[in-house]
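Asker: predicted coordinates and the sequence they were generated for:
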Amino acid sequence: MALPARPAPADARDVRDVRVLSVGTALPGAPVDNLALARRFGQSEQWAEWVDVFVGTRTRHLALDLERGTLTHSLADLATTAAARALAEAGLAAGDVDALVLGTATPDLLMPGTVNIVADRLGLDQVPTFQLQSGCTGAFQAIALGRQLLLTGEHHTVLVIGGDVCSRAFDLAADVSALPPEQLVNAMLFGDGAGAVVLSTAPVPGAPVVRDVFTRLVGLGQAPGQTLAWFGPNDRDAGTPAVSEDYKAIEARVPVLAEEIYRELLERLDWKPDGLDYLLPPQLSGRMTRRISELLGNTSAAEISVVTSTGNNGNGLPFLQLEQLLPQLATGERALAIAVESSKWIKAGFALEGA
């Protein structure tokens, strides 16, 4: 789509709408069901059925060849594909992008930043790039930063990406039957993927408006609910697990925090529950999503959830939800998205309104 002329920088009296022009996503390979996981880890069909019931996730996409134990996609691969699709959907070229933001918990390298590898592959140069290191709320943080960049009036179009390759932390040689629950759960919950949106202040007809977005740390003095370790040559054999979860704490806290985010967004916007059309709940697992939806049972909003088929691919998930939402969101309709990060307990949410 052709964008109108770039607006002059904003001042205190000049408030612009930030719009979502398009979304693009990327998932690696074919879906991997619970039976395939069970076979790879030497488990029974009953184990696969237990995963389906306990976790509520039927399939996931993995950037990992389960038979060979090798990665098939990097985060940069997935992020570049998602970003290119978002740009194409918006009818834009790389030269139309004024800034690039990436949210992830699993960068390919500590340096160079994955965001800069993606920028190079897209043909971007001479623009600000930002990489935010965060778990499930990283995509929300990236959207918040992208929106703030646009509201300064110094930028016109920002490309925002989120994604993770969680399977990098899988230990295919592990004896699953001997793993403690805080490690076993990771083989069942997670998948890989990436997504991107094009944000702009251009008054493009039909592009929904980002009415609000916030992220907030709420874990003062509390133990992390999830850890993702990084190992160097001096500590890689220390015996520390790559990924660990306090799933009991997550089960207890995430629904409560999700309800708090939901109430706060409604209050900030002066929206009423019965005026909400769509809800994008946290996507930790199918089972957890159902619990949260039941907790928010007083809303008649249609639920947009994908985790049962995609697995929890971290910062890619909100974009997969948006990919389903945007074609449905009509003029005047309202949607809320919620995320909770358990690593050190972060609340996040954003609101869209159809234009």
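Answerer: Received the coordinates, thanks. Residues are numbered from 1 along each chain as shown.
Asker: rest of the way, CA atoms for contacts and neighbours
Answerer: Fine.
Asker: from Gly69, how far out is Arg216?
Answerer: Per Cα to Cα, to the nearest Å, Arg216 is found 37 Å from Gly69.
Asker: one more: Trp230?
Answerer: 20 Å.
Asker: repeat that for Asp235.
Answerer: For Asp235, the distance to Gly69 - Cα to Cα - is 23 Å.
Asker: neighbour count winner among the two?
Answerer: Gly69 (13 against 10; other Cα atoms under 10 Å).
Asker: wait, what's in contact with the closest residue to the more buried one other than its chain neighbours?
Answerer: Once flanking residues are discounted, Gly69 sits nearest to Leu172: 6.9 Å by Cα to Cα, 6 or more residues apart in numbering. Taking Cα atoms under 8 Å, 6 or more residues apart in numbering, we find Leu172 in contact with 40-41, 66, 69.
Asker: put this beside the first:
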Amino acid sequence: MDTTDIRILSAGSALPGPPVGNAALARRFHMDATWETWVNVFIGTHTRHLAVDLDSGEITSSLADLGETAARRALERGGLDAAEIDLMVLATATPDALMPATVNVIADRLGIDGVPTYQLQSGCAGAVQALDVARSLLTSGDARTALVIGGDSCAKHFDLGADLTRLSPAELVNVVLFGDGAGAVVLTSRPARDTVALRRVLNRLTGRGRPPGQVVEWYGRADRHPGRPAVTEDYKAVEESVPLLAAEILKELLDDLGWSAVDVDYLLPPQLSGTMTARIVAGLNLPAAEEITCVRQTGNTGNALPFLQLERALAEMTTGDRALGIAVESSKWIKAGFALEKV
């Protein structure tokens, strides 16, 4: 069976709490107006949703909470119930625990049992990797309908007591760059009219010999070191590499499909930050494509973002429309992307 037979039936998403603006972050961390201006201009992200209460420090949503909500919405929009799901895949860089796997917690809450489940540990490319795994299993004929979830919750890494004036740029950027959220899609190999076909999925490691662009630590009781930050970001390396990798992904997808730049009606670009996304889109030069971007409002929600974009794309695409999604994993440099066509 060709990948053109795999259809996206529906999508859903979940964001925790109300949006948190840059002014609210500045007040919480006692930063001046200059810092807020720096965030607005340099990062270009205006709000984000956080699974932690900034006043009390209470965790308000787990990844399982967000994943369950997104999945329920996707199932409802697809007119499906739990008994119709043949397999589940979750992509995340921030599981609730090492064990049990968060995918199985979500499955239990949804009433899904007796099916294969997979959890992929990955950053921004994880959502595409999850699509790739589900697509491959559906194509093999062993399953007919898959629930694919992507999400991240950075709340456990949010240090409300941090003195931001003492943080290095590699740590400071993470305070404003990221948000929390989850997204889900339902894929099927069953014939379905008026749906979006998943034409191609690209997933390729390109990080041999390259230092990581991002590191997220996992501390155990025996290996905690006060001087080792939980999350660091080599923003300069990301800034230099992601636009180039995005262009390579675009070219490879277009060449593989035999599409030209003017054939693309919708572009789902990488969602690192508002400023970076704008730069990437300008460099890709797809004059006929409508950009689907949400990072300025949601922050970088990691594995949730491609599904947040997909949710919007599914609502807007009409018969014959084509869309390309591009994601770059900076932690160890993965090129990822996918192609859609409304049929």
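Answerer: Arrived safely, thanks for sending. Quick caveat: nothing in here was measured; it's all calculated off a predicted structure.
Asker: hmm, back to that, only the buried subset of the contacts of Leu172 of the first structure, as a ChimeraX command please.
Answerer: Burial among the contacts of Leu172 of the first structure is assessed by 16 or more other Cα atoms under 10 Å; the matching ChimeraX selection reads:
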select :41,66
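Asker: what two of the contacts of Leu172 of the first structure are the furthest from one another?
Answerer: The span of those, defined through Cα to Cα, is set by Phe41 and Gly69 at 11.9 Å.
Asker: got CSV for the contacts of Leu172 of the first structure, with distance to Glu259 of the first structure and secondary structure too?
Answerer: Converted to CSV, those look like this (distance: Cα to Cα, whole Å; DSSP: H, G, I helix; E, B strand; the rest coil):
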residue, distance to Glu259 of the first structure, secondary structure
Arg40, 37, helix
Phe41, 36, coil
Leu66, 37, coil
Gly69, 39, coil
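Asker: dump the contacts of Leu172 of the first structure to CSV, plus distance to Leu109 of the first structure.
Answerer: Shown next, in CSV, are these (distance: Cα to Cα, whole Å):
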residue, distance to Leu109 of the first structure
Arg40, 27
Phe41, 28
Leu66, 22
Gly69, 19
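Asker: of the contacts of Leu172 of the first structure, closest to Thr331 of the first structure?
Answerer: Leu66 (44.5 Å).
Asker: counterpart of that closest one in the second structure?
Answerer: When the second structure is aligned by TM-score structural alignment, Leu66 of the first structure is paired with Leu54.
Asker: pull the contacting residues for its match.
Answerer: Applying Cα under 8 Å, 6+ apart, the residues near Leu54 of the second structure are 28, 160.
Asker: show me what contacts the spatially most central residue of the first structure?
Answerer: Central residue of the first structure (Cα atoms, centre = their mean): Asn315, 2.4 Å from the mean position. Shown in contact with Asn315 of the first structure (Cα under 8 Å, 6+ apart): 103-105, 135-139, 162-164, 194-195.
Asker: and it? What does it align with in the second structure?
Answerer: By TM-score structural alignment, Asn315 of the first structure lines up with Asn303.
Asker: what does Ala196 of the first structure give?
Answerer: So, by TM-score structural alignment, Ala196 of the first structure is matched to Ala184.
Asker: which helix or strand contains that match?
Answerer: In the assignment (DSSP states H and E), Ala184 of the second structure maps to strand 181-188.
Asker: superpose on the first structure and give me the mean offset of that strand.
Answerer: On superposition with the first structure, the mean distance recorded for strand 181-188 of the second structure (mean Cα distance after the TM-score superposition for the first structure) is 0.2 Å.
Asker: residues in contact with whichever helix or strand comes after that strand?
Answerer: Counting by DSSP H and E, the next helix or strand C-terminal to strand 181-188 of the second structure is strand 196-205. Outside strand 196-205 of the second structure, the residues that touch it by Cα under 8 Å, 6+ apart are 3-9, 125, 128-129, 131-132, 249, 253, 257, 314, 332-343.
Asker: then stretch 162-174 of the second structure?
Answerer: 29, 31, 229, 231-235.
Asker: now do 7 Å
Answerer: 29, 231-235 (Cα atoms under 7 Å, 6 or more residues apart in numbering).
Asker: what's the match for the residue nearest to Gly69 of the first structure in the second structure?
Answerer: For Leu172 of the first structure, the residue aligned by TM-score structural alignment is Leu160.
Asker: I am finished for the moment; much appreciated.
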